[in-house]
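[1] Below are the sequence and a predicted model for it; my questions follow.
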Amino acid sequence: MASQNNPHLSSPPKHDPKETVQLMLGLVNELHKHASDKLEHRLPRSNNEEGSETTIRIVSSRGEEQLIPMLQHHLGLLERKLIRLQKLREEVHEEVSEHLRPLKAILKQVKSSTPFPRLSNEVRLGLRGITTKVSDLVAKVPQLPDKPTRQLKALSLYSHSPENFGDNNGNRIIHLPGLHENAEALTKLKAFRQVEKEFMELAIENKMCLLSFAVFPENREVHRTMLMYWWIGEGFIPVEGAEESVREALQVFTDKKLVEPVEERRKVAPSSYKMNPFVHSSVIHLSKEIGLFDIYRKGSKPRMKQSEMGKVCLVEGSSAQPEAKARKMESADRIETVLNVSERYPEFAFKWFSELLPKMLQKPVFKSLHVFYLGRWERTQKRNIEVPNPEIMTSLNFMPHLRLLSFQGISTIRKLNRSVCKLHKLIVLDLRECSDLTQLPEKIESLHSLVYLDMTGCYMLEHIPMRLAALNNLEVLKGFVVSDTAYEGVACTLRLLKRLKKLRKLSIEIHRDDLGVHQLMEDLVKLKALTSLKVTWRKNLNTVRAGKPDDFKKIESLPDQLKKLSLQRFPHEQLPTWIHPHKLLHLKKLHIGGGRLLKGFGALPEKATECSVETLRLTSLPRLRIGWIELKKLYFPNLTFLEKYDCPKISLTPCDGNGIWRSDQDDQ
């Protein structure tokens, strides 16, 4: 009888995991409601850090009393993931259904033509468009671990079987010979001599930076941030002022026509670069001549090999090479760099070091290794990288001079081994798009040389260890998680971040429903070096608990040094007065997105404000109502760039079909 009256006790549906999770969540919520009085143990009131307020704290979340809130939190995450998967199924169904009719038309046209039909230009264009869209869909669908032996799969990539379309994003790997394969002919060309002349005029550091383009495929876009991380690790550019150094080097290469900036209308300035095939072949030749990189062979595909200068590039199929085994990799103790160019299964690289340890009495012998870049370098998510055995990361204990560690895009890493904490000289820890990562090591403060910590896209991270606030040299922190109350007492808080005196760039993920922009900024204004801030609310704000703009009078304006501000899923109907345009006297870039409630920028000024914002991005703001004249002439008179997307009530803007307006192209 009880099960008939209580919907939470009914049988779960057989084929809908989302409904099953919702059913579990209902049970846990009811359990929490009835058990909360018994589980909450309150401590005496105690003064907080500032000594002015008192709080009532719950016993550490490690105790049993936090099990129910933690279970609620995990079920909520699982429910949101299942909802996203369902939306993805619907999107795939819609997209694929749209292509059925044109495919049938193409088939009919081909069938009705001659016995040996040639595809018309129209048909080829249609097929190319369909292929591109389906390829994009493939990239969006998460790849599940497969069972076959990875070495066999790697070998099969290079076979000529027509069935070989499972890997490499659905494309068979085809090797096309480059100009560098015929070194004698290449070096006789006048164009090569011009590249060589420009190369010889570069400073020694810039020469090494330019030659690093040899490892990437020709005409492939490489992002500036990846180059910066890599060049810092190699020691090609100084850590202090690295962002300016990489811009200057790329500008020199651009001026000499050695690289080309990738122009994008929605970007104010280029952030990616590529190298044309001829310059690329010339750089490959120069790189091989001095022994920097050695992955190309005449008449064969790129192959993994340690260069004379100790650089090892992992390429597709490396896991099937004899050198993948530790006993076959010569002089592993002299390796300086391990860089994953195109390998999907790179875990063998750990074994080069771990299998030699017993012979070397467990001493930190790998003093030469500075760069361990096992993740992907591409911005696209099409290359899925798998490291199925996280225990092998214990070999990091024996890499004491490592300066760069990148696991970007490795989906199978759930937590960082505590051996990471032994990397006392580490400057860059790159964890971007590690989608399964849930935990950082508690003793993270031992990474006292760390300057860049990038956790962008680590959506499963639930809290950041409290000891992170002791990283005194940290300048860039991306993906910082503001945890919910289940982690109170063990998680790093915004208030603790004020200890990071050098912090310049910060991006935050808020997993609480009681933290509005006002309380947030009260803590962040104490970061005196902060120039760039991005905040994303992952939970809908509880406006009753979060307060209203008028309730917070302590902040009068944003810090003068803050130049870039991004507020995603902005939770309020109104901007606080200190973000009104007439208060933004130093801010240069402003992005407000996903604010379903936001209505405006404050009272309409009678004359143009002194707002200094030049770049404005407004995305997914369905209730924001304003006209172009008011926006440009009164609120943001110094505006030179506007992006407007999914903002139906922003009217009469001169934006193009992509929602972009640029002052420098106004007359074009």
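    Okay, I see it. Here the structure is a predicted model, which is why all the values come from computation and not from measurement. Residues are numbered from 1 along each chain as shown.

[2] C-alpha from now on. contacts and neighbour counts both.
    OK.

[3] I'd like to know how far the closest residue to Ala470 other than its chain neighbours sits from Cys421.
    Leaving aside its chain neighbours, Ala470 sits nearest to Glu445 (5.5 Å; criterion: CA to CA, 6 or more residues apart in numbering). Per CA to CA, to the nearest Å, Glu445 is found 8 Å from Cys421.

[4] Then Ser354?
    When Ser354 is compared with Cys421 (using CA to CA), they lie 17 Å apart.

[5] Mind giving me the packing neighbours of the top helix by length along the chain?
    If you go by DSSP state H, the chain has its longest helix at helix 67-111. Contact partners of helix 67-111 among helices and strands, from 3 or more CA pairs under 8 Å, 6 or more residues apart in numbering; DSSP states H and E: helix 17-39, helix 121-140.

[6] so which of those helices gets nearest Leu176?
    helix 121-140 (20.8 Å; CA to CA).

[7] sorry, back to before: how near is the residue nearest to Ala470 to Gly166?
    43 Å.

[8] try Gln408
    Counting by CA to CA, the gap from Gln408 to Gly166 is 23 Å.

[9] Also Arg545?
    Arg545 is 51 Å from Gly166, by CA to CA.

[10] Also Pro177?
    Taken as CA to CA, the span from Pro177 to Gly166 is 24 Å.

[11] Who has more neighbours out of Glu445 and Gly166?
    Glu445 (19 against 12; other CA atoms under 10 Å).

[12] tally of neighbours for His518?
    The burial count for His518: 21, using other CA under 10 Å.

[13] could you say which helix or strand contains it?
    In this assignment (DSSP states H and E), His518 forms part of helix 517-524.

[14] Now do the next helix or strand after that helix: distance to the chain's middle.
    With elements assigned by DSSP H and E, the helix or strand that comes after helix 517-524 is strand 532-537. Relative to the centre of its chain, strand 532-537 is centred 14 Å away, using CA atoms, centre = their mean, to the nearest Å.

[15] count of residues packed around the closest residue in space to Arg414 that isn't next to it in sequence?
    Among residues not flanking Arg414 along the chain, Leu437 sits closest, at 4.0 Å (CA to CA, 6+ apart). Using other CA under 10 Å, Leu437 has 23 other residues around it.

[16] Then Ala185?
    Neighbour number of Ala185 under other CA under 10 Å is 11.

[17] ok, residues contacting the helix or strand hosting it?
    In the assignment (DSSP H and E), Ala185 maps to helix 183-188. Outside helix 183-188, the residues within contact range by CA atoms under 8 Å, 6 or more residues apart in numbering are Leu179, His180, Phe192, Arg193, Ser282, His285.

[18] can you pull the contacts of the third one?
    Applying CA under 8 Å, 6+ apart, one finds that Phe192 lies in contact with Leu186, Val279, Ser282.

[19] this is the other structure I want to compare:
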Amino acid sequence: MSSLPTNPTKDVHARQLLGQLKKTFEETSEDVSSAKDVKKTIDHLMNRLPLDQQCEQELGPRFLKLQDLLLCKNTAPSHRFRDIRDEIAEINKFLAKVDAKVDQDDFQALSQDQQRMIREADKHPLLKRLRVSYEFSLRQLKHDPRICFFLAIFPGNAILRKRFLIYWWIGEGLVRDEEEGERVFEELLDLELLIPYHTDKCPRVTKCKIVRWIRYMLISEARKEKLLNLEGGIPRFDPAHSRRTCLIAGHSSDLGIKTESTPSEKLRTIFNLNERDLDFQDQWFEDPKLLKYLSLRGISRITKLPESIRELASLEILDLKSCHNLETLPDAVISLEKLTHVDVSECYLLESLPKGLHNLTSLQVLKGFIIGSSQKSLIRLQHLPSLKNLKRLSIHVGSEATIQEGEFDYLEHLRQLRRLKISWGKADNVKMSVSFPPGLQKLNLEGIPYNSKPEWLTPSKLMNLDTLYIKGGKLRDLLAYEGEQWNVRYLVLSMPQINQETLMSKFPLLQYVKRLKWRDGKQSVEDEWSRDIGQ
């Protein structure tokens, strides 16, 4: 065994240590109970890396102890494995508490002065002026004013993702589809009810925030409409008058989601703001038969959904992104015929989606499709062409994946597909052919396992492609032996050695490019350029 580094909490070193621990558990012939759970926990920890400086300091002794246990050969294997299991469990427990604390700190109650100002908004000069401006904006917006009122539920420092807002609006019935949602989002930006949040120079807006004073004004107006109350200084939907509820860390029991009760049958939408530690109850899905939107995104304690989910006959959007401990989806999901959106991306313990999912012919968005071993994958890509309305698809090729010959060629039959992501969890250079649908506009490739450019990644096979991301992986030269020019306008790639002049010659329509680099296991921006902003 190679020698281990002296600082095992650093990202690349921690990955090395955890990888060797997992390998040790896989190769042992000892009868170690819960070995499978330990390996899953190790996978979860690896996905949680890198650690921040505070976590490195706090967990340093435990990682060093793991390193010692790995190298120690004098202790009986069963005792050694038990000690390793206990240390890993303590690390996982610590990180779960850190994540929960960060989220709760972000969701701070309004001060007494702020609450008084909101209650007396008609007397506050700035809020009065904002209300006049807001009423004028609503006349221009020409949409249900609740689109604005509902924004008040988010904490003052929240960074809101465009896609989350659009899916919520669809679930509420405030917009018909994603296209209308896109237009409403742009209008809210134009009216400055939302402001763009940028971390780079890309001209596209995918995240936004709410100005503090706009939020105060919206809370005041939503209270008048009996959509929100301010109990405890935290804006929340009024259960007496609202058809929606949200999960807030430390306050979920106040919102109609209680361990001892069932959500009201009148609920139309349930979504998670920052809860991570929710005890899920099977009976919760027995009453809200009119529920259209369910987002449990980021709740780590969920390991499975109850079979009673079949009772949600009206459900259209199911968002389980980043439920890191989710191990399975029940077969009952395939009975939800109205589903248009399913997101199980970043659910790293899932090994397959339910057999028959391809019969949900209303699906427009499917994120987190898994290609695993031939024994564990109950649904494969050849089943997907029946999804005639599918517009967005993300695929993860697992570390144990068996890729069948011609499997990725079935993608070309998804004629409505516009956005496709493929990520690889294995580094093996497994040859595969890919045939893309003709209307594909965005392609995201993560961890691509090829050293040289595959023949399917060429401009002639992606004539309508507008956005291309290539992040991580082994590919180092996208333009090798390339005679054609790309029509791509937005480009992100992990190939810092390609210079700007070469890029512009091969991508003459570029509006934005960002080049990434990896150092010590961490990703950072090498440089970026926008045609509107410049270098």
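    Yes, it's here. All values derive from a computational prediction rather than experimental measurement.

[20] and in structure 2, which of the contacts of Phe192 of structure 1 remain?
    With both residues aligned by TM-score structural alignment, their matches' CA atoms under 8 Å, the contacts of the contacts of Phe192 of structure 1 that structure 2 also has are Val279, Ser282.

[21] now, among the contacts of Phe192 of structure 1, which is nearest to Ala470 of structure 1?
    Using CA to CA, the contacts of Phe192 of structure 1 come closest to Ala470 of structure 1 at Val279, 45.4 Å.

[22] which one in structure 2 is aligned with that closest one?
    Under the alignment (TM-score structural alignment), Val279 of structure 1 maps onto Ile214 of structure 2.

[23] Please tell me how far its match sits from Asn157 of structure 2.
    On the measure of CA to CA, Ile214 of structure 2 and Asn157 of structure 2 end up 13 Å apart.

[24] Compare those two (neighbour count), which wins?
    For the pair Ile214 of structure 2 and Asn157, the greater number of neighbours falls to Ile214 (21 against 13), based on other CA under 10 Å.

[25] Next up, identify which helix or strand the more buried one is on.
    helix 212-224.

[26] got the contact list for that helix?
    118-119, 121, 127, 130-131, 148-153, 156, 193, 228-229, 235.

[27] How far does it sit from its chain's centre?
    With CA atoms, centre = their mean, you get 29 Å for helix 212-224 of structure 2.

[28] could you dump the contacts of helix 183-188 of structure 1 to a markdown table with distance to Leu416 of structure 1?
    What follows is the contacts of helix 183-188 of structure 1, written out as a markdown table (distance: CA to CA, whole Å):
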| residue | distance to Leu416 of structure 1 |
| --- | --- |
| Leu179 | 43 |
| His180 | 41 |
| Phe192 | 46 |
| Arg193 | 48 |
| Ser282 | 40 |
| His285 | 39 |
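
[29] Got a ChimeraX select line for the buried ones in those residues?
    Here is the ChimeraX selection string for the buried members of the contacts of helix 183-188 of structure 1, based on 16 or more other CA atoms under 10 Å:
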select :179,180,192,282,285
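
[30] Run a quick neighbour tally on the alignment partner in structure 1 of Glu351 of structure 2.
    Residue correspondence to structure 1 (TM-score structural alignment): Glu351 of structure 2 is matched to Glu462. For Glu462 of structure 1, the number of neighbouring residues by other CA under 10 Å comes to 24.

[31] ditto for Pro142 of structure 1
    12.

[32] quick one: secondary structure of it?
    For Pro142 of structure 1, the assignment made with DSSP: H, G, I helix; E, B strand; the rest coil gives coil.

[33] Roughly how far does the residue nearest to the spatial centre of structure 2 sit from Ser362 of structure 2?
    Centroid-nearest residue in structure 2, with CA atoms, centre = their mean: Lys321, separated by 4.9 Å. Computed as CA to CA, the Lys321 of structure 2 to Ser362 of structure 2 distance reads 20 Å.

[34] cool, Ser433 of structure 2 as well?
    28 Å.

[35] When the two are compared, which one has more neighbours?
    Ser362 (17 against 14).

[36] counterpart of the more buried one in structure 1?
    Under TM-score structural alignment, Ser362 of structure 2 pairs with Asn473 in structure 1.

[37] Its match: helix or strand, and which one exactly?
    Here Asn473 of structure 1 is assigned to no helix or strand, by DSSP H and E.

[38] List the contacts of Ala109 of structure 2.
    Ala109 of structure 2 sits in contact with Gly232, Gly233, Ile234, where contact means CA under 8 Å, 6+ apart.

[39] SS state for it?
    Ala109 of structure 2 is classified as coil under three-state DSSP.

[40] Against Pro508 of structure 2, how distant is the aligned residue in structure 2 for Gln665 of structure 1?
    Using TM-score structural alignment as the criterion, Gln665 of structure 1 maps onto Ile533 of structure 2. Note on Ile533 of structure 2: its distance to Pro508 of structure 2, by CA to CA, is 17 Å.

[41] Give me the more crowded residue out of the two.
    Pro508 (14 against 11).

[42] what about the more buried one, which SS state?
    coil.

[43] need the contact list for the counterpart of it in structure 1.
    Pairing criterion TM-score structural alignment: the partner of Pro508 of structure 2 within structure 1 is identified as Pro637. For Pro637 of structure 1, the contact set (CA under 8 Å, 6+ apart) comprises Ala608, Thr609, Glu610, Cys611, Ser612, Leu631.

[44] same check, this time on Gln22 of structure 1
    Contacts of Gln22 of structure 1 by CA under 8 Å, 6+ apart are Glu79.

[45] Please report the distance of it from Arg376 of structure 1.
    In this view, Gln22 of structure 1 and Arg376 of structure 1 are 36 Å apart by CA to CA.

[46] Now do the very next helix or strand once past the helix holding Ile214 of structure 2: distance to the chain's middle.
    Per DSSP H and E, the first helix or strand lying C-terminal to helix 212-224 of structure 2 is strand 228-229. Put simply, strand 228-229 of structure 2 sits 28 Å off its chain's centre (CA atoms, centre = their mean).
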